[in-house]
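> Turn this into a model:
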Amino acid sequence: MVVPMSRQFFSAWLLILIVAGTLLVLSPRLEQPSLAEDLASRGFEILEAVQAAITQLAEQVTPTVVTISPLRPQASSRAFPRSRSQTVPGSGSGVLVSPDGYIVTNHHVVGEDAIEAEVRLSDKRRFIARIVGRDQDTDIALLKIESNEDLPWAPFGDSTRLKVGQWVLAVGNPMGLDRTVTLGVVSGIGRDTVNISKYENFIQTDAAINPGNSGGPLFNLHGEIIGINTAIIHMAQGIGFSIPADMVVHVVEQLRTRGHVVRGWLGVGIQSLTPELANKFGVSPGRGVLVNEVFKNDPADAAGILPGDIIVSIEGTSVETPKQLSRLIARFGPGETVHIDVIRNGRRHTLPVVMGEKEERAVTASLPFKTTEVALGIDVQTLTPGLAERFGLNERSGVLVSKVDRGSLAYTEGLQVGDLIKEVNRKEVRSVSEFSEAIQRVKPGDTILLRIVRGSRAFFVVLKTQGAG
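Here you go, the predicted structure:
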């Protein structure tokens, strides 16, 4: 096991480094040449000591880093009825996280069709690892090798306490260069707009990460794993991303015990709260996530969550984006009771929700389009069973859009023929007459909040009517 260095040790060295740098700057200004030379000499000694500490850390952690080459089944033939798996071109990195041979890497390193992988340790020993489990949604995979003796390994650190500016060490095998060590800092935390996996909360670092580093560890100065390196932005320098340790630990434990990851399911369609939507719902922009659909008989429905509710916190953690909400819900297990705070008609409510189990189903929340102040420009008709079947709507009531005038406000907002209007300004409309009454109450210059169902998805949109003039 890598023995973590004490926090006091590195804090002391950092303070010494600052003092040494100051002395180096001031030494030429000192009137006594001998004193200046002595301070400069001591400053360089301190810098060399700090350098030695970093070197010692690299020497401690590099034995835990492995090279991974995925293997896949080889086609059998009469001559070779049972052939050994063959190596898939390309390789990545991984890190030993227990003395009995568990290895964490990226899902994309092992791929979907590999059944095992060749693992090469720093001492050149080779093992065939079985794939314990993989999770594409977080890009994590867990492997296991068997050895008659304890293997070098590294513990996980607490990534929730990371701060921008902290030093980190990235170790991996870029371009086939074994156990390459790069030093950098944490450039950012909570990055969730990279769009390379479903659940994102990346650590951003400027420690050099290159092809082949995928699956390798990101260490703090105590020799603890605080991230698993997963991606870089091509055509950019100094921008790499690591999966935070707290997410990795949660996934790895389930892969180890179950072979797959089980996640909580709320059963809602959601979208971002834009300034226009926030204004209509009477809340501050960016405060919460808007519920645009509640799936029948799912946990949210049973708990009393409604379309138009704004989810502002989950178990005391503030919610600001749809991705964050999805990530928070996924951390709970089926059957757990989770307290969710919503704002409904300006009032805050806390609802206990018993989580369901997430299944792979396609649920997409449409996002509103940019607006321009022009006429409404739609024709509507009351929904009938025939129209519902024709447009693939699992609804019994509402107002169907039968025509959208090109260039109109509705056209600009993205409304389409076949869209079903369920609400106007938070009031349900079940017929053309109810829709007309709701529209007649709108004054020139007012905004109109519509709840739309399109196929199997729902979303809110704000229309800005033209002012009187």
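> alpha carbons only for contacts and neighbour counts from here, please
OK.
> How far off centre is whichever strand or helix holds Val353?
In this assignment (DSSP states H and E), Val353 forms part of strand 347-354. In terms of CA atoms, centre = their mean, to the nearest Å, the centre of strand 347-354 is set 25 Å apart from its chain centre.
> so what does it touch, helix or strand wise?
Identification of packing neighbours for strand 347-354 by 3 or more CA pairs under 8 Å, 6 or more residues apart in numbering; DSSP states H and E yields helix 299-303, strand 337-344.
> Quick one: the helices in the chain, in order.
Assigned by DSSP state H, the chain shows helices spanning 7-26, 33-61, 107-110, 245-258, 275-281, 299-303, 322-330, 385-390, 409-412, 432-440.
> what does the fourth one rub up against?
Counting by CA atoms under 8 Å, 6 or more residues apart in numbering, the neighbours of helix 245-258 from elsewhere in the structure are 104, 132-135, 140-142, 156-160, 225-228, 260-262, 331.
> please give me the structure for this one as well, since I'd like to look at both together:
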Amino acid sequence: MAVQTGLGEPRGPWFVSPELDPHGRDGWQRWAVPGQGDTGGRRGWRGRLLAAAAVVAVSTLSGAAAGAWVADETGSPGSAASAAAVPAELVTAAERSVPGVVSVLVGSGSGASASGSGFAIDDQQHLITNDHILAKGGGRGVTVELPDGRRYPAEVVGREPGSDLAVLRVPPDAALTPLPLAKAGATRVGEPVLAVGSPLGLAGTVTAGIVSALDRPVRLGTIRHRAVQTDASINPGNSGGPLVNARGEVVGVNTAIATIDGNGSIGIGFAIPIDQVQQTADTIIGKGG
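Model prediction:
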């Protein structure tokens, strides 16, 4: 498989990215072990591990590639799963968020070629998703599937490939619940978050984690941006879905994950920050109605 460069560029699904190094050095290996040089065999075990892996790749999360299986908490008494308490605020956040999150399908029937997620942002039934989902579908028809299984053809209001964002609109009778957006600058490292979407077509999937870092320099679309990094499990099909905080507010749009040798989620995901999302969406809606 040909290797493309750039994190999150819509050429998917797998990428090698030299763009992640915040210190100006080239490549994931030195980004993962900052401060260590190229020679002398003194990179330490992490450097040797990444060197042995040969390829560290990134998925833009569209399509139906391999991902995670989501299971409920049915562990036996005393098991780790049943012993871990779920914070009540995250349960409430999930209950509030899932009704406003949809599956985005590009193409139809046997010709369907891309899928992802999206979410409602206002009572005009505008939806946010990733542009790379539409690009992968080659401009064919877009269908939105609601949490209750209803399907609607979606109008593409506008696309912004540079920020990897797009705005869709569905008919008023879809009656989707818009998700509240977090205030710009309010997100904090370490706060709990949920990734909501349709990995592998499993609609209404919710995974939990924390905000791992802010202002992470990555390439999303055609432009270098600073992203929200999270360890919430996100996989192919999560693209375009919301990353929400414990109050149910959207803090970002899930867009890319890092992988080693093309394997599934390793707990390093990236989301477009909500202030950029809102600015882009307002511009697109202002132009397209």
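> about what we covered before: include mean neighbour count and distance to Arg191 of the first structure when you put the helices of the first structure into CSV, please.
Listed next are these as CSV, based on neighbours: other CA atoms under 10 Å; distance: least, CA to CA, whole Å:
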stretch, mean neighbour count, distance to Arg191 of the first structure
helix 7-26, 14, 26
helix 33-61, 16, 26
helix 107-110, 23, 19
helix 245-258, 18, 13
helix 275-281, 18, 22
helix 299-303, 19, 27
helix 322-330, 19, 10
helix 385-390, 13, 41
helix 409-412, 22, 31
helix 432-440, 15, 42
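> Quick one, which of the ones you listed gets closest to Leu420 of the first structure.
Between Leu420 of the first structure and those, the shortest gap by CA to CA is with helix 385-390, which sits at 9.2 Å.
> which bit of the second structure covers the closest one?
Per TM-score structural alignment, helix 385-390 of the first structure has no counterpart in the second structure.
> so who does Ile272 of the second structure touch?
Arg226, Ala227, Val228, Gly252, Val253, Asn254, Thr255.
> Map it across to the first structure for me.
Counting by TM-score structural alignment, Ile272 of the second structure corresponds to Ile243 in the first structure.
> count of neighbours near the equivalent of Arg125 of the first structure over in the second structure?
Matched to the second structure by TM-score structural alignment, Arg125 of the first structure sits across from Arg150. Counted with other CA atoms under 10 Å, the neighbours of Arg150 of the second structure add up to 9.
> Could you report the distance from Arg150 of the second structure to Val206 of the second structure?
From Arg150 of the second structure over to Val206 of the second structure the distance is 20 Å, taken as CA to CA, to the nearest Å.
> again with Ser115 of the second structure
Remark: distance between Ser115 of the second structure and Val206 of the second structure (CA to CA) = 17 Å.
> just Arg46 of the second structure next, same as before
Arg46 of the second structure sits 31 Å away from Val206 of the second structure, going by CA to CA.
> Just want to know which of the two has more residues nearby.
Using other CA under 10 Å as the criterion, Arg46 of the second structure and Val206 rank with Val206 on top: 22 against 13.
> ok, Thr158 of the first structure - contacts?
No, residue 158 of the first structure isn't Thr; it's Asp. Asp158 of the first structure touches Ile226, Ala245, Asp246, counting by CA under 8 Å, 6+ apart.
> what's the counterpart of it in the second structure?
By TM-score structural alignment, Asp158 of the first structure lines up with Lys183 in the second structure.
> center of the second structure, which residue is that?
In the second structure, the centroid-proximal residue (CA atoms, centre = their mean) is Asn254; its distance is 1.9 Å.
> what's the closest non-adjacent residue to it?
Among residues not flanking Asn254 of the second structure along the chain, Ala271 sits closest, at 4.2 Å (CA to CA, 6 or more residues apart in numbering).
> what range in the second structure does stretch 354-372 of the first structure sit on?
Stretch 354-372 of the first structure covers no residues of the second structure once aligned (TM-score structural alignment).
> So for the longest strand anywhere in the second structure, what gets flagged as buried?
Criterion DSSP state E: the longest strand present in the second structure is strand 205-220. Buried residues in strand 205-220 of the second structure, counting neighbours by 16 or more other CA atoms under 10 Å, are found at 205-214, 216-220.
> measure Arg344 of the first structure to Ser318 of the first structure for me?
Taken as CA to CA, the span from Arg344 of the first structure to Ser318 of the first structure is 16 Å.
> whoops, I mixed them up, Glu59 of the first structure
Shown here: Glu59 of the first structure relative to Ser318 of the first structure, a distance of 41 Å by CA to CA.
> try Val95 of the first structure
According to CA to CA, Val95 of the first structure stands 33 Å off from Ser318 of the first structure.
> again, but for Leu47 of the first structure
Leu47 of the first structure is 43 Å from Ser318 of the first structure, where distance means CA to CA.
> Can you tell me what Leu168 of the second structure aligns to in the first structure?
By TM-score structural alignment, Leu168 of the second structure lines up with Leu143 in the first structure.
> dump the residue contacts of its match.
Counting by CA under 8 Å, 6+ apart, Leu143 of the first structure makes contact with Tyr102, Ile103, Val104, Thr105, Ala129, Arg130, Ile131, Val132, Gly133.
> Can you give me every residue that contacts the fifth one?
Residues in contact with Ala129 of the first structure, defined by CA under 8 Å, 6+ apart, are Glu116, Ala117, Glu118, Val119, Leu143, Lys144, Ile145, Glu146.
> The nearest residue to it once chain neighbours are set aside and Arg126 of the first structure, how far apart?
Excluding the flanking residues, the one nearest Ala129 of the first structure by CA to CA, 6+ apart is Ile145, at 4.6 Å. In this view, Ile145 of the first structure and Arg126 of the first structure are 10 Å apart by CA to CA.
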